[in-house]
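A.B. asks: Give me the fold of what follows.
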Amino acid sequence: MTNQPTLRPDCGNCFALCCTALGFTRSADFAIDKPAASACPNLANDFSCTIHQRLRPRGFRGCTVFDCFGAGQLVSQHTFGGTSWREHPESASAMFAVFKRVKQLHEMLWYLDEASQRTFDPELASAAARLAEHLATTAQGDAETVLGADVETLHGQVRNLLMEVSEEVRASYGAEDRPTPDGGLQPGADLMGADLANRSLCGADLRGSWMIGANLAGSDLAAVDLLGADLRGAKLDGADLSTCLYLTQPQVNAADGDEQTLLPPQLSRPDHWRTRN
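C.D. replies: Down below sits the predicted model:
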């Protein structure tokens, strides 16, 4: 059986692929424009960031939100054998393309790992394990294998399984009895700036919802499906997200919280979150 890859970034073993392969546009998240497949001007010769400790005040908030789910070190050290794009510039194009694809595969693996642990159905857990094995094998293949993967089909398979597990888990919190138009709490809802503070949102399906700047302070989000929800600037002070569904580190990094915010055990509290005096 293929060893499951590490799904947490190890920047010290990566050739700064997120700082090179990806592009960004000047905005509230990035102070400058940077085309894809080009090195960020803040990148040092040893692949470290020269402003790492000052990213937010220097206008690079988007960098503090990003997470490659461990794709960077796998592509750098495994797929390309520890030889960087600087040592062999001709490898850059392929390396950057493989990185983008492996990041997608690893993100799906992150969700499948959670689904296999949250489901009550042994058959669903087995299906998640089989799909995860296939994704891991693909991600750890050579460049041709990775780039030849049918990611669209894989996304569909993963999405269907995640939705099955979501329905199962949310039903255990009475989600089936919750009226669909409950204050707009439904998939893809526009909840930007909404005041959802100090509420029991247990079992709500908020996947793909726009929750930019929403106030969720003090609320209980047990079994709330947050797959793909946009939590930029969402206020999570004192909120309980410890048993929500499909929350990722990038979503947490994009939100605002404090030391009383409860997170799932696999996620870390961002450095920029407030500490109450």
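A.B. asks: from here on, contacts and neighbour counts on C-alpha atoms
C.D. replies: Fine.
A.B. asks: where along the stretch 51-200 of the chain do the helices fall?
C.D. replies: 61-65, 71-73, 92-118, 122-139, 143-147, 151-171 (DSSP state H, counting those that start in this stretch).
A.B. asks: Name the stretch among those that sits most buried.
C.D. replies: Most buried of the helices of the stretch 51-200 of the chain, by mean neighbour count (mean count of other CA atoms under 10 Å): helix 71-73, with a mean of 29.
A.B. asks: ok so, going back, output the helices of the stretch 51-200 of the chain as a markdown table; include the columns distance to Gln251.
C.D. replies: A markdown table is the format used below for the helices of the stretch 51-200 of the chain (distance: least, CA to CA, whole Å):
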| stretch | distance to Gln251 |
| --- | --- |
| helix 61-65 | 7 |
| helix 71-73 | 18 |
| helix 92-118 | 13 |
| helix 122-139 | 22 |
| helix 143-147 | 26 |
| helix 151-171 | 18 |
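A.B. asks: Can you tell me which of those is nearest to Ala254?
C.D. replies: Closest to Ala254 of the helices of the stretch 51-200 of the chain is helix 61-65 (CA to CA; 5.5 Å).
A.B. asks: Give the other helices and strands that the closest one contacts.
C.D. replies: helix 249-254 (3 or more CA pairs under 8 Å, 6 or more residues apart in numbering; DSSP states H and E).
A.B. asks: To compare with the earlier structure, here is another sequence to fold:
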Amino acid sequence: MARSTMAPLVAAVDGSEGSLRALDWAVDEARLRGRRLRVVHAFTWLTSGVPAEVVQRYDLATMARRIAEEARAHALARAPELDVEAAWPEGDPGDVLLEEAERAALVVVGSRGASRLGAVFLGSVGLQLAALAPCPLVVVPHLEPRPATGRVVAGLDGSAPARAAAEWAFDEAARRRATLHAVAVYGTASHGVFVSLETPPPGPGSPEERAAEEEARRELSESLAGLRARRPEVRAESAVIAGHPAHVLTTRSRTADLVVVGSRGRGGFAGMLLGSVSQTLLTHAACPVAVLHADASEDDRALGGAGG
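C.D. replies: Okay, here's the model as predicted:
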């Protein structure tokens, strides 16, 4: 789905320290892309678990407006030249953000937030966005900011979403003038999501292990085909690594500015957004993680490539 060149970056906020760190990342990204920023705080009157007499003491709409406008002020203090708008729509956070994603170039959320609202970002809301958002989603960790490393890591496996992730990662590396590290992983997970837990992993040097490594190399080559020529200004490195995808990418995130993955993969990344791999990576990565769908790169090209 091609998006308007006016599509904003959307940052979900809830007033927590974690969401402000995500907002800072979104501000810097909007500045890199030359795009406007839309700061969104979704609220609902269905505050499950909160006693009715407590809810009645507060005007939730007023509180939501204050959170959104304070976040807007925070963004403008960081980048006074940026076009920033604030919104505080009523509704379920997941539904609101999915609707925002329909008109966004990118949605940014924090990995942790305030109790009841922010804490769901990596529960049902975060995984809902990662699986269903029609635009790229970036999850920013709650960790203290650190100096830039000049590295963008892409986890690739030859699937259509991985191809989208590769294209987006090349564009992001170009924007940041960073080195792209493309990684394919093989090992026990490469033999399928539903392998019996009793099935032993292939031993080092075994025919199965060599076949898995060769398949990973082929898939990595498929994901990168033509991209080096399209983005000659990007220094790109590739590696095929034995291990578990979540562990490998989490480890690589410690020396990266951004990790990029497809929404669903095959082989070592199969079911990335369906179970423990996704939750481990999105929860424990030391840098922001971007999740791409198969058509996301097409949208990004419509937005103007590296300048979009």
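A.B. asks: Drop the TM-score for these two in here.
C.D. replies: The TM-score (TM-score structural alignment, normalised by the length of structure 1) is 0.26; 131 aligned residues with a CA RMSD of 6.3 Å.
A.B. asks: these two touch, right, Ala128 of structure 1 and Leu161?
C.D. replies: Yes. Using CA atoms under 8 Å, Ala128 of structure 1 is in contact with Leu161, at 7.3 Å.
A.B. asks: Pull out the buried positions in whatever helix or strand Arg252 of structure 2 lives in.
C.D. replies: According to DSSP states H and E, Arg252 of structure 2 maps onto helix 245-253. For helix 245-253 of structure 2, burial by neighbour count (16 or more other CA atoms under 10 Å) applies to 245-250, 252-253.
A.B. asks: Distance check, Ala166 of structure 2 against Val40 of structure 2.
C.D. replies: 28 Å (CA to CA, to the nearest Å).
A.B. asks: So between those two, which is more surrounded?
C.D. replies: The neighbour comparison of Ala166 of structure 2 against Val40 (other CA atoms under 10 Å) goes to Ala166, with 30 against 27.
A.B. asks: where does that one land in three-state SS?
C.D. replies: helix (DSSP: H, G, I helix; E, B strand; the rest coil).
A.B. asks: list the contacts for it?
C.D. replies: Ala166 of structure 2 sits next to 154, 156, 182, 223-224, 227, 260 when contact means CA atoms under 8 Å, 6 or more residues apart in numbering.
A.B. asks: which of those residues tops the neighbour count?
C.D. replies: Of these, with other CA under 10 Å as the count, Leu156 tops at 35 neighbours.
A.B. asks: May I have the secondary structure class of Val291 of structure 2?
C.D. replies: Assignment for Val291 of structure 2 (three-state DSSP): strand.
A.B. asks: contacting residues for Ser116 of structure 1?
C.D. replies: 124-126, 128-129.
A.B. asks: quick one on the thing from earlier: can the contacts of Ala166 of structure 2 go into JSON lines with extra columns for secondary structure?
C.D. replies: Shown next, in JSON lines, are these (three-state DSSP):
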{"residue": "Ala154", "secondary structure": "strand"}
{"residue": "Leu156", "secondary structure": "coil"}
{"residue": "Ala182", "secondary structure": "strand"}
{"residue": "Ser223", "secondary structure": "helix"}
{"residue": "Leu224", "secondary structure": "helix"}
{"residue": "Leu227", "secondary structure": "helix"}
{"residue": "Val260", "secondary structure": "strand"}
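A.B. asks: now those residues in JSON lines, with distance to Ser19 of structure 2?
C.D. replies: Converted to JSON lines, these look like this (distance: CA to CA, whole Å):
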{"residue": "Ala154", "distance to Ser19 of structure 2": "24"}
{"residue": "Leu156", "distance to Ser19 of structure 2": "28"}
{"residue": "Ala182", "distance to Ser19 of structure 2": "29"}
{"residue": "Ser223", "distance to Ser19 of structure 2": "33"}
{"residue": "Leu224", "distance to Ser19 of structure 2": "33"}
{"residue": "Leu227", "distance to Ser19 of structure 2": "33"}
{"residue": "Val260", "distance to Ser19 of structure 2": "20"}
